[in-house]
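Have a look at this prediction, sequence included:
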Amino acid sequence: MLIAYLDHQRQDQLQWLVSAGGSSSDEAILCALGVEEAGDVALSARDFGGVVSLWPARFLRPSTADDVARALLLAARSAGLTVAARGNGHCVGGQAMAAGGIVLDMRALGPPMSLAPGGAAVDVPGGALWSEVLEWTVRNHRMAPPSWTDYLGLTVGGTLSNGGVSGQCFRYGPQVNNVVEMDVVTTDGDRRLCSASINSDLFFAVLGGLGQFGVITRARLALLPAPKMVRWRRVVYADLETFASDAEWLVTQPDASAFNYVEGFAFLNDASDPASGWNSVPILPGSAFDPADFLAAAAASVLYCLELALYYDDRVADRVDEREEELLRRLRYVRAAEFSADVGYVAFLSRVAPVEAEARARGTWATPHPWLNVFISASNIVDFDRNVFKRVLLGGIGGPMLVYPLRRSR
């Protein structure tokens, strides 16, 4: 199973959809909800996608699950009144907007994070960012959730409502597979505890349910000991078939001898696109890379890169080279077309933060970002490569084109 992710930032090819919020028939009730108003209503009409803009009647900042319940109960009793939970605004198609309705700013939701009884899990409010979870669990307990997203500026409730996929999924499954229990406010305003054994239908409906079955106000996330360091490596391939074969081999190795993280991306054999050209391959800033130094002049217009990570700490530091070499020896990437660095665990998981800072400095972070995740069977990935990467997207997309294998069993 492989996933392809496409991120497009070209504003001139997009159509803006704008809807002005009208007055609600429940205006008086809205005013009486007793939930603090968020300051910038315009913020609730924007998201990371930058394509849709829908204005609500109210932008509220709930601080407790009871605040969330009151808003959802009002919507359940009011014809045509909609409620949307907004995390950090990273939807791409207006999914967290509510035209003429109520938008809940989940970032203010409490209580603060705490270690669950037994110490093997952490209780996190639904509006907490994954970057905050990482910092709190590692700093205070040298523990961390096993499965992450590439970008950590997302809320826990937001990714659990979608799936939460990244390069650790082949070992630990997506983030939704690493939830012990949740507090959920259902669409009729009821507060309910759910897990795989308690209210299990609700539990599995909410995880990956796109917010249609309830709002996550608290999640208990499984924890594992956090490593100290990461051996981070990128290796380049000239063709999709070899790239995919090696990636699939890597994710089927026994956990004890496998990488901890396996991702990959397609990139253009061109330097003109800084986001999806060959300049996106080096790990460290300032590193030079030109495929012409390693590949024949007739190399394909689209190339591929596997991104790999091996976690370690002081106890096994002397064996990292040996462990990595055992895995790399089997791979058929273009020798010498590779980059590596040893970085701290938190720095590795936060690797997109410098990219965000650079994009904000350039002014491109606020441009439209249509975003597509596609799950493709392994038997169809070659056709997808031929018809999409090498035809439709041949000129680049102004953003990364991630493609990597997942295991159905995880």
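Structure's in. What do you need? Because the structure is a prediction, the values reported are computed rather than measured.

going forward, measure contacts and count neighbours with C-alpha atoms only.
Noted.

Could you check which helix or strand contains A244?
A244 belongs to helix 240-251 when assigned by DSSP states H and E.

Just the buried positions in that helix, please.
L240, F243, A244, D246, A247, E248, L250, V251 (16 or more other C-alpha atoms under 10 Å).

wait, which of those is closest to V68?
Distance ranking of the buried residues of helix 240-251 against V68, using C-alpha to C-alpha, places V251 first at 40.5 Å.

quick one: the closest one and A244 touch, right?
No - using C-alpha atoms under 8 Å, V251 is not in contact with A244, being 10.8 Å away.

so what sits against both of those two?
With contacts taken as C-alpha atoms under 8 Å, 6 or more residues apart in numbering, V251 and A244 have P405 as neighbours in common.

right, and the helix or strand after the helix holding A244?
Using DSSP H and E, the helix or strand that follows helix 240-251 towards the C-terminus is strand 261-268.

Could you list every helix and strand that that next one packs against?
helix 240-251, strand 302-312, strand 401-405 (3 or more C-alpha pairs under 8 Å, 6 or more residues apart in numbering; DSSP states H and E).

will you turn these into a markdown table that also has distance to I29?
Shown next, in a markdown table, are these (distance: least, C-alpha to C-alpha, whole Å):
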| stretch | distance to I29 |
| --- | --- |
| helix 240-251 | 54 |
| strand 302-312 | 52 |
| strand 401-405 | 46 |
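
Out of those, which is closest to R362?
strand 401-405 (20.5 Å).

Report all helices and strands that the closest one contacts.
Packed next to strand 401-405, using 3+ C-alpha pairs under 8 Å, 6+ apart, are strand 2-7, helix 240-251, strand 261-268.

one more time with 10 Å
Here strand 401-405 touches strand 2-7, helix 169-172, helix 240-251, strand 261-268, strand 302-312, strand 371-376, going by 3 or more C-alpha pairs under 10 Å, 6 or more residues apart in numbering; DSSP states H and E.

one step back: want to try TSV for the buried residues of helix 240-251, with distance to F265 as columns?
Compiled in TSV, those are given as follows (distance: C-alpha to C-alpha, whole Å):
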residue	distance to F265
L240	10
F243	10
A244	11
D246	13
A247	11
E248	14
L250	15
V251	16
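
which one among the residues you listed gets closest to F384?
L240 (10.2 Å).

let's bring in a second model and compare:
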Amino acid sequence: MKKRMIAVLLIFVLVVGTAVPAAAAGTGFSDLPTGYWAGEAIRNVAGKGIVSGYQDGTFRPAQKVTNAQFAVFLARAFYPKEAKAYEDQGYGGSAPWYWASMAALRDHRILEGTAMGRDTGWPELGCDGEYVTRYDMAQLAYNIMLDYEQTGSEVEREVVHLRVGDWSEIPESYQDAVTACYVLRVLRGHTDGDFDGAALMTRAQSCVVIDRLGKGLGVTIGTGEHVQTGPAGATLLSGQPVTEENVKDLLQRVAAEWQGDIRGMTYASGNSSAEVQAVIWSYTDANGKKLSMTSGSGGYAALLSDRVFGRFGFPARKLDDISKMRAGDIVITLDNGKIVRVSTYSGTKGDMMTLEGRMETGYEMFYLMDGGTAGSMVITPDDEFPGRTYEVWTRYPD
């Protein structure tokens, strides 16, 4: 990843509502009833100093958010060091209150394709006058995903248009952004299934988006740093301990949920590089970001695993003894060094989850056994299938 004016007059804070929160009391807002749909996200984002309430103790969750305000929120959440560096540097003259945040976002190309990025000057002096649409929110979030090199599995991306009721109304220029936001679960759409991109963002929605985006990227909002967690004491995404039974339960539920998004689509099996260990969860790039496989059956296996174990905290390791595999482990079939299929072990003896198997016959098409018929997944002695080898990768702690 490439690498904010905080001191604002009180009267100005009351107008724009974007100053740093006043102490810890800023997270107990009088207008957020118990059980409010965005309450947890608002308290989390406010608690990190990204957004604040008002002097009367309210948060005003339904209030619309301007481009400038949202830019400041994003910079505080994901690029606080860069924004602070601009503040320390100073503008050298009269400047809008949000200029340091805009400059930090521009350095990372976050404003491209949005109303905030259509200026010819520097910084964007007209930013403060308009409100953020859901279209631009999605594009800004997508640009941050690109910067953090995390946009989700291609397998998931290919079915998003089936989940969005008003997909045909979304301009082509925003479709990639909307897709990635659904894949990383930053967006979930309205109850009627529509995206409604022209609608204006509210303060509550802004907090939810920032909270979800941070979690989806594995980033601690407020610092912009990747979450550094390890297997010891960690839990599955369900919040349950890492046991085979818990993995099996969550794996089945995630697979069933994703299967419901399919409308008779088919995919070819993966044809990834033979250096599988370099492209699965153990791979970490120069910026410390963990990446998953993204296409074909490999993408589906990665999808299932990431949705059970999470994208971070459980690096993969290769099993020396494939007979010790457990629910959620990944079985890679190679023919003369070329990957021909990547499957997820369901936890039921002989039962594999593959993209083709899930599409055709649920979870019972491919089997682990000493022999089999055409169409079966077979693990046999190497001399029965010359050139056929298998690898099993696990994300369970040692």
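Done, it's in. The shown structure was predicted, so the numbers you read here are calculated from the model rather than taken from an experiment.

Structural similarity score between the chains, please.
The TM-score (TM-score structural alignment, normalised by the length of the second structure) is 0.24; 161 aligned residues with a C-alpha RMSD of 7.0 Å.

For E135 of the first structure, find the nearest of the helices and strands packed on strand 401-405 of the first structure.
Nearest to E135 of the first structure, of those and by C-alpha to C-alpha, is strand 302-312 at 17.4 Å.

Who are the packing partners of the next helix or strand after that closest one?
Scanning forward in sequence from strand 302-312 of the first structure by DSSP H and E, the next helix or strand is helix 320-328. If you count contacts as 3+ C-alpha pairs under 10 Å, 6+ apart, helix 320-328 of the first structure packs onto strand 229-237, helix 240-251, strand 302-312.

The second one versus strand 261-268: what angle between them?
It refers to helix 240-251 of the first structure. 170 degrees (axes from the mean of the first three to the mean of the last three C-alpha atoms, to 10 degrees).

and helix 240-251 of the first structure, what other elements does it pack with?
Counting by 3+ C-alpha pairs under 10 Å, 6+ apart, helix 240-251 of the first structure packs on strand 2-7, helix 169-172, strand 229-237, strand 261-268, strand 302-312, helix 320-328, helix 381-384, strand 401-405.

I'd like the ones you listed laid out as a markdown table, including mean neighbour count and distance to R77 of the first structure.
Below are these laid out as a markdown table (neighbours: other C-alpha atoms under 10 Å; distance: least, C-alpha to C-alpha, whole Å):
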| stretch | mean neighbour count | distance to R77 of the first structure |
| --- | --- | --- |
| strand 2-7 | 19 | 39 |
| helix 169-172 | 24 | 40 |
| strand 229-237 | 22 | 52 |
| strand 261-268 | 25 | 46 |
| strand 302-312 | 23 | 50 |
| helix 320-328 | 14 | 59 |
| helix 381-384 | 15 | 47 |
| strand 401-405 | 24 | 43 |
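
wait, which of these is closest to A84 of the first structure?
Judging these by C-alpha to C-alpha, what sits closest to A84 of the first structure is strand 2-7, at 24.2 Å.

Compute the inter-axis angle for that closest one and strand 261-268.
Going by the same axes, to 10 degrees, strand 2-7 of the first structure makes 50 degrees with strand 261-268.

any idea which helix or strand comes after strand 2-7 of the first structure?
strand 17-19.

That next one - contacts with which helices or strands?
strand 52-54.

Would you mark the buried spots in the strand it packs on?
V52, S53, L54.

was I right about the last one contacting S19?
In other words, L54 of the first structure. Yes - look at L54 of the first structure against S19 with C-alpha atoms under 10 Å: they come within range, at 4.9 Å.

For I381 of the first structure, give me its contacts.
Contacts for I381 of the first structure (C-alpha atoms under 10 Å, 6 or more residues apart in numbering) come out as M1, L2, I3, A4, L240, E241, A244, F375, N387, V403.

distance of it from S340 of the first structure?
The spacing between I381 of the first structure and S340 of the first structure, counted by C-alpha to C-alpha, to the nearest Å, is 27 Å.

How about A28 of the first structure?
A28 of the first structure is 60 Å from S340 of the first structure, by C-alpha to C-alpha.

Please identify which of these two sits among more neighbours.
Neighbours per residue, other C-alpha atoms under 10 Å: of A28 of the first structure and S340, the larger number sits with S340, 16 against 9.

mind checking how far that one is from L372 of the first structure?
29 Å.

hang on, the earlier thing: TSV please, covering the helices and strands packed on helix 240-251 of the first structure and showing distance to A205 of the first structure.
Below are those laid out as TSV (distance: least, C-alpha to C-alpha, whole Å):
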stretch	distance to A205 of the first structure
strand 2-7	22
helix 169-172	20
strand 229-237	35
strand 261-268	28
strand 302-312	32
helix 320-328	38
helix 381-384	29
strand 401-405	25
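
Can you check which of the ones you listed gets nearest to D201 of the first structure?
For these, the distance to D201 of the first structure is smallest for helix 169-172, at 22.3 Å, taking C-alpha to C-alpha.

Following element in sequence after the closest one, please.
strand 179-186.

counting contacts, what elements does that next one pack onto?
So strand 179-186 of the first structure, by 3+ C-alpha pairs under 10 Å, 6+ apart, packs with helix 65-77, strand 121-125, strand 191-195, helix 200-206, strand 214-222.

tell me what the first one is packed against?
If I follow you right, that is helix 65-77 of the first structure. helix 27-31, strand 58-60, strand 83-86, strand 102-105, strand 179-186, strand 191-195, strand 214-222.
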